[in-house]
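1. Got a predicted model here, sequence first, then my questions.
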Amino acid sequence: MEGVTLRRSARAKYLRLVVKPELVELVVPAGVSERQAKSFLEQHRTWLETQRREMEKRVGQRPVPVRFTEHPTIPWQGRDLPLKIEDIPGKRLKVAVDDSVRISIPSFAGDQRDAWARHAFKEWARRWLRGQVQRSVERHAPKHGLQPREIRIKAMKTRWGSCGPSNDININWLLALAPESVLEYVVVHELCHIRERNHSPRFWALVADHLPRWQGERRWLKTHGLGLLKRFP
């Protein structure tokens, strides 16, 4: 299966193709032979080629990674805010966000100025996002007893969130840059995986019980998500 990575999964119930910027993956449930997998791939070859072309087109239009010292704006909660960077004496890094994003870095940073600003913003955003996620969990978890064991804010290259086998919830720090409603959707999505470890109709019904308009937030991620992932590698 040239150009397609085969991954066997004990949790998968159906054969499915996953198209990502860096690979195409065929997920194969236990008990499905390689011959059956190849047959499935051939049946979906036209669909796969269409998806590949779309992915190449989207990746080709990806934004340039942000250089904090050169870019006039930065995304925050779904809006592009003015970005202001100032050099200050001492060693302390400071970030403040209201109607603009202001980052203060030591004047001795020199040619590391951009790296220092990026690090300061990322760490501040992660701390801020943890509080937002915790509040969202507190709003939604009691309704169906969907209590995570732990919440982690992480850098994730291709995913917005995940729910581990021990009910640990991982959330991509870049969701600090997305609208608040999109963050809430991802949190609810992962909480619902505590009950339903799949994307069955029962799973989506559970999501809808928390967020009746979840489809709009999912569409936002499909439209704008890749841009955020590529802008902040």
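-> In hand now; what should we look at?
2. going forward, measure contacts and count neighbours with C-alpha atoms only.
-> Will do.
3. residue boundaries of the strands in the chain?
-> For the chain, the strands defined by DSSP state E cover 5-9, 16-19, 24-29, 73-76, 79-88, 94-97, 101-106, 150-154, 161-163, 168-172.
4. Would you mind putting the ones you listed into JSON lines with distance to residue 114 alongside?
-> Putting these into JSON lines (distance: least, Cα to Cα, whole Å) gives the following:
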{"stretch": "strand 5-9", "distance to residue 114": "37"}
{"stretch": "strand 16-19", "distance to residue 114": "33"}
{"stretch": "strand 24-29", "distance to residue 114": "34"}
{"stretch": "strand 73-76", "distance to residue 114": "14"}
{"stretch": "strand 79-88", "distance to residue 114": "10"}
{"stretch": "strand 94-97", "distance to residue 114": "14"}
{"stretch": "strand 101-106", "distance to residue 114": "10"}
{"stretch": "strand 150-154", "distance to residue 114": "21"}
{"stretch": "strand 161-163", "distance to residue 114": "28"}
{"stretch": "strand 168-172", "distance to residue 114": "22"}
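5. here's the one I want to compare it with:
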Amino acid sequence: MVAAREPSQKVHTYKDIEFTLKKSERKTTSIYIERDGSVSVLAPKPFDMERVQATLEKKRSWIYRNLAEWEDLNRTRVHREYVNGESFLYLGRRYQLELVKTQGVPLALKQGKFCLVKDLVPKAERYFQEFYKNKLKPRLDERIDQYAPRLGVSPRRVKVMELKNRWGSCSATGMINVHWKCAMLPLSVLDYIVVHELSHIENPNHTPAFWRAVEKALPNYEEQKKWLKFNGAGMSL
């Protein structure tokens, strides 16, 4: 089964499953379907390929099912253009783009519109990313302060960055990274991302104990998780 992948990563094949192999600081082997539809295997080093293959075989039906769902959901992926009237997301709401001759900053959200300096359209994606990063960090800090005490954890660091194919990540040392695209999500869904990563501080894997921790902090997490699954492909530039 062939899926999208980053060309810089070495691709392994087990029967009909292509996957990338990544180092994990945990003792267990885990499989993820990335946001681009690729299959990633996180395993302890030194890699035990027989163990990796055994995990892939065990999860074969799960991999097929999730890749099929990814293909269905990504048929509705949005490809936006930087022209007047195009809509862009911020905290779950859509705002139309207006190209302006001049203003104090390259990109601003004002009077219910994204205003972009017309001469800077070739660099529009960069300015949108900077906008999202700058706006997301304080929102993120607020949500961390709200939910970390409920879970009894304290992250070492919280950073907004480019994460390629994930919404968020949590290292074994409690460092949390969140994709800048999360600035496009409704706050309720951002809460799910925050709680998800905070819960990984004490529960590295997606065990029943992990999901109990998520539910304790966010009882309606299933609703937000489902929203992200069906709408995540639209969070794009």
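-> That came through fine. None of the values given here were measured: they were computed from a predicted structure.
6. of the strands of the first structure, which approaches residue 56 of the first structure most closely?
-> Nearest to residue 56 of the first structure among these is strand 16-19; the distance by Cα to Cα comes to 10.6 Å.
7. Return the distance of the nearest residue to residue 120 of the second structure once chain neighbours are set aside relative to residue 84 of the second structure.
-> In this structure, residue 120 of the second structure finds its nearest non-sequential neighbour in residue 106, 7.1 Å apart by Cα to Cα, 6 or more residues apart in numbering. Distance of residue 106 of the second structure to residue 84 of the second structure, computed by Cα to Cα, to the nearest Å: 15 Å.
8. who has more neighbours, the two?
-> Between residue 106 of the second structure and residue 84, residue 106 has the larger neighbour count (other Cα atoms under 10 Å), namely 19 against 15.
9. ok, the counterpart of the more buried one in the first structure - contacts?
-> Using TM-score structural alignment, the partner of residue 106 of the second structure in the first structure is residue 93. Shown in contact with residue 93 of the first structure (Cα atoms under 8 Å, 6 or more residues apart in numbering): 103, 104, 105, 106, 120.
10. Mind doing that once more with 10 Å?
-> Residues near residue 93 of the first structure by Cα atoms under 10 Å, 6 or more residues apart in numbering: 87, 103, 104, 105, 106, 116, 117, 119, 120, 121, 124.
11. are any of these buried, and which?
-> Neighbour counting over those (16 or more other Cα atoms under 10 Å) leaves 103, 104, 105, 106, 116, 117, 120, 121 as the buried ones.
12. Starting from residue 167 of the first structure, give me the distance back to the residue most central in space within the first structure.
-> Closest residue to the average C-alpha location of the first structure: residue 160 at 2.1 Å, with Cα atoms, centre = their mean. Plainly put, residue 160 of the first structure is 16 Å away from residue 167 of the first structure if you go by Cα to Cα.
13. likewise residue 101 of the first structure?
-> Taken as Cα to Cα, the span from residue 101 of the first structure to residue 167 of the first structure is 34 Å.
14. go on, residue 23 of the first structure?
-> 27 Å.
15. Neighbour count for these two, which is higher?
-> Relative neighbour count places residue 167 above the other of residue 23 of the first structure and residue 167, with 19 against 11, counting by other Cα under 10 Å.
16. how about that one, what's its match in the second structure?
-> Aligned by TM-score structural alignment, residue 167 of the first structure pairs with residue 174 of the second structure.
17. So its match sits against residue 157, correct?
-> Yes - contact criterion Cα atoms under 10 Å: residue 174 of the second structure and residue 157 qualify, at 7.2 Å.
18. ranges for the helices of the first structure?
-> 34-43, 45-60, 113-144, 180-195, 201-210, 214-231 (DSSP state H).
19. Let me see the contact set for the residue of the first structure positioned farthest from its centre.
-> Centroid-distance maximum for the first structure: residue 89 at 35.7 Å, with Cα atoms, centre = their mean. Contacts for residue 89 of the first structure (Cα under 10 Å, 6+ apart) come out as 104, 105, 106, 107, 108.
20. Once you drop chain neighbours, what's closest to the alignment partner in the second structure of residue 118 of the first structure?
-> Under the alignment (TM-score structural alignment), residue 118 of the first structure pairs with residue 125 in the second structure. Using Cα to Cα, 6+ apart and skipping residues adjacent in sequence, the residue nearest residue 125 of the second structure is residue 237, 6.9 Å away.
21. Likewise for residue 122 of the first structure?
-> Here the residue nearest residue 122 of the first structure, using Cα to Cα, 6+ apart, is residue 173, at 7.8 Å.
22. so who does that neighbour touch?
-> So residue 173 of the first structure contacts 122-123, 125-130, 152-156, 160-161, 183 (Cα under 10 Å, 6+ apart).
23. ok so, going back, which of the contacts of residue 89 of the first structure sit farthest apart?
-> 104 and 108 (11.9 Å).
24. how much space between the residue nearest to residue 220 of the first structure when sequence neighbours are not counted and residue 133 of the first structure?
-> Spatial nearest neighbour of residue 220 of the first structure, excluding adjacent residues (Cα to Cα, 6+ apart): residue 182 at 7.5 Å. Distance from residue 182 of the first structure to residue 133 of the first structure, counting by Cα to Cα: 11 Å.
25. That's all I had, so thanks and see you.
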